[in-house]
Structure formats: structure tokens, C-alpha cells
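Chemist: Just the structure for this:
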Amino acid sequence: MKIIYRYLLVELIQPFLFGVFAFTSIFVGTDVLISLAKMMSQYGVPLLTIVKLFFLSLPQVIVLTFPMSMLLATLLSFGRLSGDSEVIALKAGGISFIKIVTPVLIVGLLISGLTIFFDNSLVPASLNTYEEIVWKLKHGTVRPKTQKNLVISPVDSQTGKLDYILTADKYDGNTQMLEGVTWQDYEDGKLVTSIQAKKAEWLEEEWVFIDGTIYTITDNGQVPQTTFKRFNMKSNLDRTPTQITRNQKEPEEMTLSELSEHIELMEEEGRDVKELKVVYHQRYAVPFACFIFALVGAPLGLQPNRSGSSIGLGLSIIVIFIYYTLMTIGSSMGEGGSIAPWLGAWIQNIIFTIVGVGLMYKASR
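Modeler: Here you go, the predicted structure:
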């Protein structure tokens, strides 16, 4: 049995690697190279930098091709086995179709896990570096970590009312400094304290307000004032510089933990995060398509007249088109609130799983 499984895995790995190379070449040729060529002509980018940008763009492209390549590999390998009557021979030897397809499903699951790992580590790091280089090429300076007109207004999770409002004219991520700061503290939805400061610095893991005035709103309407040179906010202001800077990142540039924390902070501020939640769940759903496509591709590859590589490639394109069409529809519905964000991200996997199980049942009879 081990020899048979090893034989099936060899049959699967070769077309999978071919699929990764083929689909990567298509994406690179139709998108990456065109973008780099325009950049080279417009900004006079040195060839060495272009090569560096090319390799930095590859991780995101390669990860995107894993599900497609898994589908193509499953269709081609099982199409060949079926065309050469090897599946019939295995069944005649007492090996059921479920046992034949088991190692393929395991490989699909492993590649799904590998895709999630790469998408959570290598891809965000490479995208960050890519964007920093491109920014410097276009603007001549390092990518700024500044944010103007910053507003943070979280809601108290226990009362459901406004906790505090922090506004700043500017946040400089390089110096970790807020300029033109106003802090308003609320208790049970009622304003109790207001602080205005010239600036605030992140020192020793806390925000320190500098050169400002504290206004305390009393029950009888009086507003006594206290000026200060330095005032430690301690745990009152719970946003770190990293969390503030993260607002400038695209979701693709964040790791899953960063994106999850970002969504939580946005929810605290009462922001609409349905789109971000769909993106978060898709970071799991799309890699899991490697397993789903193995589930669908194995029985499809056994169908008559499916042994040709050109037919297998054509069928894989059709399946991929249907998959991403369903994903687009589900994402739109999840972002619009018609369905839950997690369902919008996973709906195409759910549909394809049902289809795959049905095809597997039919093939095993």
C-alpha cells in the first residue's frame, strides 16, 4: 500500500509543480512585468532594483497559484490514471476509490496549511518591503509613517457608551509623537475631563502629554483648569504607536494576528469592519481551496475523455472561474451585510465541498 501511495504522490507532485510554474508565469507576464516595465521607464529605476522588486512580488503570486495548481494536478494525475486504466486495476486489486484518493486529500490539506503559513509570514513581509521601495522611488524619500487628523473614539465594552475621544493634528510614526492633541474622557457617556496639549510622546511604554491644560467638568457646571509641563496618561490611552501606524497598512500587508487586532480596534471605535472581516476570513478560506479542489478534482479526473492534458487545463480554468465568481458574489454580500462576513468568505468553499462530496460518492459506487 505504501508503494501505491508513493506512486500516486509522484503522479500528483509533478503536475502540481508544473501548475505553479505555469500559473505564476501567466500572472507575472500579464501583471508584474508590465508594472515593473512602466516603473523602469517612468522613474529610471536601476535594473538591480527591478530584479529585487520582481522577487519581492513573487511570494504573493505563488501563494495565489497553489489552489489552482492543486486542482490542475489532481485533474491531470487522475485523468492519466483513468485513461491508462490504472484506477480500474487498483480497484480490481481490492483498493477502493476512497483509499486511492486519501493521500491526495492529505496533500491538499498540507498545502492548504503551507499556504496559510506563507500568507501569514512571507507575503506581508515581502509586500511591506516592496511598497517601501516603490514609495522611495516615486517620492525620493522613505515611506512616511505619519497620519494627519487622527481620531480615536473607542466604545466601552461594558456600558456600550463612548469611552474617550483622542484627536491629533498629526501623528509622526518615526518619532512616535502626536501633535496638537486633545483628549476627552467620558464616564457613562458624560464628558468629565478634557485635556489639550501641544504634543504627546511615547516614552517608556506610555503616552506622555507635554505643555497642556486639564479641564475637569464638575456636576455643577464649573470647569477648573490645571496647566502642566508633563502629564503621564498611563493606562488611560491604550493605543500603542504600532496600533496607530497600522491604520496606514493595507490588509494584505498585515499578518493574521495584526489584522485581527486591527479589526478589534476598529470595532471599538464604532467603524464598519464588515469588509475587513471578509478579508480576514478569506485569508483562511482561499488557501483551504487546495483541499477543496483536490476533493473536486479527483472524481472529475475520472470522467470519460478527461485524460488529455489540454482538456484537464481547460476544465481547471472553468472550475477556477466558477469558484472565483462565487467568491466575488459571496464577498460582496458579506461586505454589504446581506450575510455574515465569515459566510461571505467561505460560501464558495461550502458549495464546492457539497459538490465534491457528491462527486466522491458517485465515483466510489
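
Chemist: CA atoms for contacts and neighbours, from now on please.
Modeler: Will do.

Chemist: Run through the strands of this structure in chain order.
Modeler: Using DSSP state E, the strands of the chain run over residues 146-152, 164-172, 177-187, 190-203, 206-216, 225-232.

Chemist: Mean neighbour count and distance to I13 for those - can I get that in TSV?
Modeler: TSV is the format used below for those (neighbours: other Cα atoms under 10 Å; distance: least, Cα to Cα, whole Å):
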stretch	mean neighbour count	distance to I13
strand 146-152	16	47
strand 164-172	20	49
strand 177-187	20	52
strand 190-203	18	52
strand 206-216	20	52
strand 225-232	14	59
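
Chemist: Nearest to M254, out of those strands?
Modeler: With Cα to Cα as the measure, strand 146-152 is the member of the strands of the chain nearest M254 (17.7 Å).

Chemist: Could you tell me the angle between the closest one and strand 177-187?
Modeler: 0 degrees (axes from the mean of the first three to the mean of the last three Cα atoms, to 10 degrees).

Chemist: packing partners for strand 146-152?
Modeler: strand 164-172 (3 or more Cα pairs under 8 Å, 6 or more residues apart in numbering; DSSP states H and E).

Chemist: and the angle for the strand it packs on with strand 177-187?
Modeler: 180 degrees.

Chemist: from the chain's centre, how far out does strand 164-172 sit?
Modeler: Put simply, strand 164-172 sits 28 Å off its chain's centre (Cα atoms, centre = their mean, to the nearest Å).

Chemist: Kindly report the same for stretch 297-310.
Modeler: 32 Å.

Chemist: Buried residues, that stretch. List them.
Modeler: By neighbour count with 16 or more other Cα atoms under 10 Å, stretch 297-310 contains the buried residues G297, A298, P299, L300, G301, L302, R306, S307, S309.

Chemist: Now the second one, please; I'll put the structures next to each other:
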Amino acid sequence: MLFLGTFFICLFIFMMQFLWKYVDELVGKGLEMEVLVQFFFYSAVSLVPASLPLAVLLASLITFGNFGERYELLAMKAAGISLLKIMRPLIVFIAFVCGISFYFQNVIGPKAEVKLWTLLISMKQKSPELDIPEGVFYDAIDGYNLYVKKKNRETGVLYNVMIYNFSDGFENAHIIVADSGKLEMTADKKHLFLHLYHGEMFENLKAQSMSAENVPYRRETFREKHTIIEFNSDFSMVDASIMSNQSRSKDMKKLQASVDSMTAISDSVGRSYYREVNNIGTYRLTPSLTKQDTVKMQAENPRGYNVDSLFQSSTLMQKQRIISSASSTVGNLANDWNFKSFNIKQNDQDIRKHQTEWHNKITLSLACLIFFFIGAPLGGIIRKGGLGMPVIASVLIFIIYYIINNTGYKMARDGNWVVWMGMWTSTAVLAPLGAFLTYKSNNDSVVLNADAYVDWFKKVAGIRSVRHMFRKEVIIVDPDYERIVGDLEKLSADCQAYAQKKKLTKAPNYFTLWMVNKNDHEIEQLNDRMEALVDELSNTRSIVLLNQLNNYPLIPVHAHVRPFDIYWLNILAGLFVPVGLFFYFRIWAFRIRLQKDIDKIIKTSEEITTIIKNNK
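Modeler: From the prediction side, this is the model:
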């Protein structure tokens, strides 16, 4: 039910987008309800394959997001059921959806496309519904311009009417001005019956000579005048054969047959053009020479004659005629080969359109399966159901798919890429993404956990959290304050000795920093001792003592030493001076901060010791 709901939502969105492209050409034509119902039905059927991938993506995101949000996915995994086993029934269902998508594209889609575009062309060609506005010129009637200052919508009477009739040409316009009038449609809806009252008509009469200065005209005053204007407002369906050569109106078998046929035609025409080029002889540019002159020149020079010398020996009139003839011949050849080149390019473009449509029927069907393997694991990772986060994620992923798919399609259609490469680009990009997300979700990875990335950024930038200690409602074991006082004094003494030994505020040696492979275990032990004391003192009932515990810093024990655990990576970072200097100054800054933390530990330990002794 969720999939059906998302499918109809996606189908409605695609239908609105399709309708928005043609709404200006369809509005105001008085189309019957039956025609509109057919238009919406065929557009919906043709958009089913495009709606299915987005519906699968959105439904899988919501389903597995709900599983994760309600901890159902966690319960199933805890019971030993892997994500792939959970997805297995849905994989079978999505495979069935892929089959439906392919069936719609290969069988139902071509028939729906023929019906839809035949209907759409017929709707475009229909004349608009007659509705003459007030105060502006109305030119929807072919060959006429009408102006009405005011009209009575109840009676249909028009007032202060002005009509320009350009049926005989702009120079011979008929101009009619009337006080009032009325416009009616004939019963066959092919003519307009115009009634005019109390007006004048003016028209130019055709002049007998084009050079005549005065053109006669005719002026007529009338009390009542009736005329018929041709205006076919009836809806007529165009012949469906106009879509027979379109790639969208064919199934895969017909597409392949059309590609083979057009390829054979292109090869045959190309070979004939090649033979024609090779058979073009040398054009003779000496039409003024007689046959005897030509025979004599060939006898004197059996290898041929020099065209340049013949041209130089000609008279000025002959030279002009020769150049004119050559120019005309070259122009005719250029026009002829440009036309032939256009035919070849047009045929190649038709072949690419058929090939892209052939591949599109497969890739669009596989998109349902790929989107499922993206949406299901992604929903399990983000663990958010409903129509909030899943809708945002699905829209972003579909936009990326749409951009990649359209780019590949246009590159393949225009011949910039190989057809199969352009049409399969989106699949090649999104299929590894689906496999990666499925693998990460199956292994409970935190690849899309925002907290993990926030913690990593804080670690890199040196931003640390603040300690927050709260009073416990139930305390099972009270702290051993007498022992803790001694432990705090010893911790302070060890911290002071560590600071004097390490000299943390002093700049470290650049060579030793990268070459010496030794960890700082002392600070790790000091930090563990401090955290153990803080954990034991957190059981205290004293609010003052709890507030004082919050002053203990959270120490990153590895920030002041080499950045990498692998020895050769540290060597490489030190040798690459820009990177090495960055880490060098970063480590120095963390050493200085560590010195401040140690001073704070000593000070806080002394204050806690004083509080314990005063409240013994």
C-alpha cells in the first residue's frame, strides 16, 4: 500500500510537469471532456515507467526508515537475520516491478505514445474557442483583426466594432466600422455568422497598373450587414501514421529492425557518394577551343595541356566566361554536397535516436532495482521514517540520477559519446553506490551517522567537549574520601613531574618528532587515573564537589604526538615539508594546551582535596 501511494504521488507530479509544458497551447480551445480524459489517460500510461523508479526509491526509504526508527530492524538483526535476508522478499517484488516497467515500455508504452502525441497534435491544431476580449485587437481568427470596445455578456451584443479583413492582402484590407453587432457560430462549427448594424465599410480596389499613382477605393454605408467568416472550431483527429517513424512508437524488435534498415541505407548511400566523387572527371575550362585545336594541342603534348597557359592565352571575354562557369560549377557542387551531407547526418541522427530508445527501455527498468538497493539500506542507515527525511533524500538522489541520465542521453543522441556508453552512464554510477550502501548497512556501518562526522571534525580541529556531572538519584557505593585524598595528592605530584620532564611549552625537535617511534604512555596512565577518580567521586552527594569535578579537562592523549600510527607515514609526512610543518605546529599547539590541562588538573585536585578535608 505504501508503494502504491508513493507511485500515484510520483505519477501525479510527472503528469503535472508534462501538462505544464503544453498548457498554453491547450487552454481556451473548448475541448470536450472526452478528449481531455483521453489526454490524461494516455499521458499517465506513458509516464508509468518514469514514475516507478522514484516510487521504489521513496517507498523503500520510508519502509526501512520506519523499521530503523522503531528499532524493528535492530531486533531482526539481533535475532541473527541479516539485512539481505530481510530484503529478500522485497527483491523478488522489485524484480516483478522491473518486469512491469519493461512491459509498459516495450508493449504498452509505444501504443500509448502514438495515441498521446496524435491527440496532442490534434489539440494543438484545433482553433481556439471564440472569446473576443474588450478594448484590445483580437487576431485568433485567421485573416481578421477585431476590436470591440464593449460587449454585453448576457445578450452577446458587441458595441463599437472595428474589423480589419486581410484576406485579400495587407494592401487591399477591408475595414468595417459599426455601432453594434453580434457574432454567432454556425451549426457545423465551421463558420462564423457576423451581424453588423449602422456602420461603414472601406476597401481599396486593385489598381490596373503597378505604377498607378491613384488607387481607386470603395466606400459603403449600411444600416444592416451580414457576412460569413470561415472558422473551423471543430475537433478533428489527425492521422496516426505521422508517428509511425518516431522511435517512441516502436518496441525493441521494431527499433532494432529500423536501426538495421537505416544503417544499410546509410552504407549504400555513402558508397554511392564515394563512387560519385571518384568518378568526377576534370572539368574543362576552355569551352572556346575547337575540336581541331584540342587535337592539335594533344598531339603536341600527349601528356596533356597546361590549363594555366590556356587560360592566359584566352581573351578577356573568354577569361570572364571561364571564371563565371567555374564559379557556378563549384557553387552547384557545394550545394549538392551540402544537401547530401545533411541527408547523411539526418539519417545518422535517426539511427542514434532509435538506439538510445532501445537502451533506454532496459536502463529505465533496471533503475527500479538500483533505486531499491539505494533506498532500502539508506533507510536502515538514517533510521528516519515518514515523509520528512526520506522525501528529501529521495529527491536529492533522483535529481543526481536525472542529471547524469540526461547528460548521457544528450551526449549519445548528439553523437559525442558512444550510444551504449551515454545511456548506461547513470547505471554505472548508481549501481556501485547501491552496492556500497547495502554493504555498509549490512555491517551496521556509521557511514551516514552525522555524529561520527561531527566527532571526527572536532578531533581534527581540536574542539573538545565539556564535562557534565549530575547528581545521581540512587547511590549504591559512597566514595572512599580518605583514600581519594591521597590519590589526588599523588596525581598532582605525578602531573607536576610529567610537566617538568616533558617541557611541553618548548618547541619539539622536528627530526625527532618524525623519526622516533615511541608513544607517550605516561599521559595515558595519568588520564586513566584521573578518570577513575572522577568516576568514583561522581557518587558523591555534595553538589559543590560535583560542580568542581566538571573542571577536570577531557584530554586527547594522542594529539600532542605523531599524527599516524604507521611509522613510514610519519616519515613521509615529515619529508613532505608543507604537510610536515602543518602537523608540526598543530602538535606544538596541542602540547601547549596539554600543559594548561595539567595545570588545571593540579589546581582542581587541590580544590577538591580542600573541600573533602573541610567537610570530613
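
Chemist: Could you tell me the TM-score of the two chains?
Modeler: Remark: TM-score between the superposed chains equals 0.64 [TM-score structural alignment, normalised by the length of the first structure]; 252 aligned residues with a Cα RMSD of 2.3 Å.

Chemist: right, and the strands of the first structure - which one's nearest W342 of the first structure?
Modeler: Of the strands of the first structure, the one closest to W342 of the first structure (Cα to Cα) turns out to be strand 146-152, at 26.3 Å.

Chemist: Enumerate every residue touching the aligned partner of I404 of the second structure in the first structure.
Modeler: Using TM-score structural alignment, the partner of I404 of the second structure in the first structure is L326. L326 of the first structure sits next to I347, Q348 when contact means Cα atoms under 8 Å, 6 or more residues apart in numbering.

Chemist: Could you measure from L326 of the first structure over to L109 of the first structure?
Modeler: 21 Å (Cα to Cα, to the nearest Å).

Chemist: How about Y7 of the first structure?
Modeler: 19 Å.

Chemist: Comparing the two, which residue is more hemmed in?
Modeler: Shown here are Y7 of the first structure and L109; by other Cα atoms under 10 Å, L109 has more neighbours (19 against 11).

Chemist: mind listing what the more buried one touches?
Modeler: Applying Cα under 8 Å, 6+ apart, the residues contacting L109 of the first structure are F288, C290, F291.

Chemist: can you put those residues in JSON lines and add neighbour count and distance to I98 of the first structure?
Modeler: Rendered in JSON lines, the data for those read as follows (neighbours: other Cα atoms under 10 Å; distance: Cα to Cα, whole Å):
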{"residue": "F288", "neighbour count": "22", "distance to I98 of the first structure": "20"}
{"residue": "C290", "neighbour count": "26", "distance to I98 of the first structure": "18"}
{"residue": "F291", "neighbour count": "25", "distance to I98 of the first structure": "15"}
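
Chemist: For the first structure, just list every one of the helices.
Modeler: Along the first structure, the stretches classed as helices by DSSP state H are 2-27, 33-43, 47-83, 86-92, 97-120, 122-139, 241-245, 256-268, 274-301, 309-336, 341-364.

Chemist: corresponding residues in the second structure for the longest one?
Modeler: Meaning helix 47-83 of the first structure. Going by TM-score structural alignment: helix 47-83 of the first structure matches residues 33-69.

Chemist: wait, what's in contact with the closest residue to L300 of the first structure other than its chain neighbours?
Modeler: Sequence neighbours aside, L75 is the residue nearest to L300 of the first structure in space, at 6.7 Å (criterion: Cα to Cα, 6 or more residues apart in numbering). Neighbour list for L75 of the first structure: G297, A298, L300, G301, R306, G312, S316 [criterion: Cα under 8 Å, 6+ apart].

Chemist: Checking those residues against the second structure: which ones persist?
Modeler: Here is what carries over to the second structure from the contacts of L75 of the first structure, by both residues aligned by TM-score structural alignment, their matches' Cα atoms under 8 Å: G297, A298, L300, G301, G312, S316.

Chemist: Take these and lay them out in a markdown table including distance to I34 of the first structure.
Modeler: Compiled in a markdown table, those are given as follows (distance: Cα to Cα, whole Å):
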| residue | distance to I34 of the first structure |
| --- | --- |
| G297 | 33 |
| A298 | 36 |
| L300 | 36 |
| G301 | 35 |
| G312 | 29 |
| S316 | 26 |
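
Chemist: can I get the contacts of L109 of the first structure in JSON lines with distance to I50 of the first structure?
Modeler: Formatted as JSON lines, these follow (distance: Cα to Cα, whole Å):
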{"residue": "F288", "distance to I50 of the first structure": "32"}
{"residue": "C290", "distance to I50 of the first structure": "31"}
{"residue": "F291", "distance to I50 of the first structure": "35"}
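
Chemist: Relative to L47 of the first structure, which of those residues is nearest.
Modeler: Checking those against L47 of the first structure by Cα to Cα gives C290 as the nearest, at 35.6 Å.

Chemist: Give me the aligned partner of the closest one over in the second structure.
Modeler: Counting by TM-score structural alignment, C290 of the first structure lines up with C368 in the second structure.

Chemist: Would you mind measuring from the residue lying closest to its match once chain neighbours are set aside to T425 of the second structure?
Modeler: Distances taken as Cα to Cα, 6+ apart place P53 nearest to C368 of the second structure, at 4.3 Å, with adjacent residues excluded. Computed as Cα to Cα, the P53 of the second structure to T425 of the second structure distance reads 16 Å.

Chemist: Also I400 of the second structure?
Modeler: I400 of the second structure is 12 Å from T425 of the second structure, by Cα to Cα.

Chemist: Between these two, tell me which one has more neighbours.
Modeler: The neighbour comparison of I400 of the second structure against T425 (other Cα under 10 Å) goes to T425, with 18 against 13.

Chemist: was I right about the more buried one contacting G408?
Modeler: Yes - T425 of the second structure lies in contact with G408 (Cα atoms under 8 Å); the separation is 6.2 Å.

Chemist: Wait, a helix at T227 of the second structure?
Modeler: No - going by DSSP: H, G, I helix; E, B strand; the rest coil, the assignment for T227 of the second structure is strand, not a helix.
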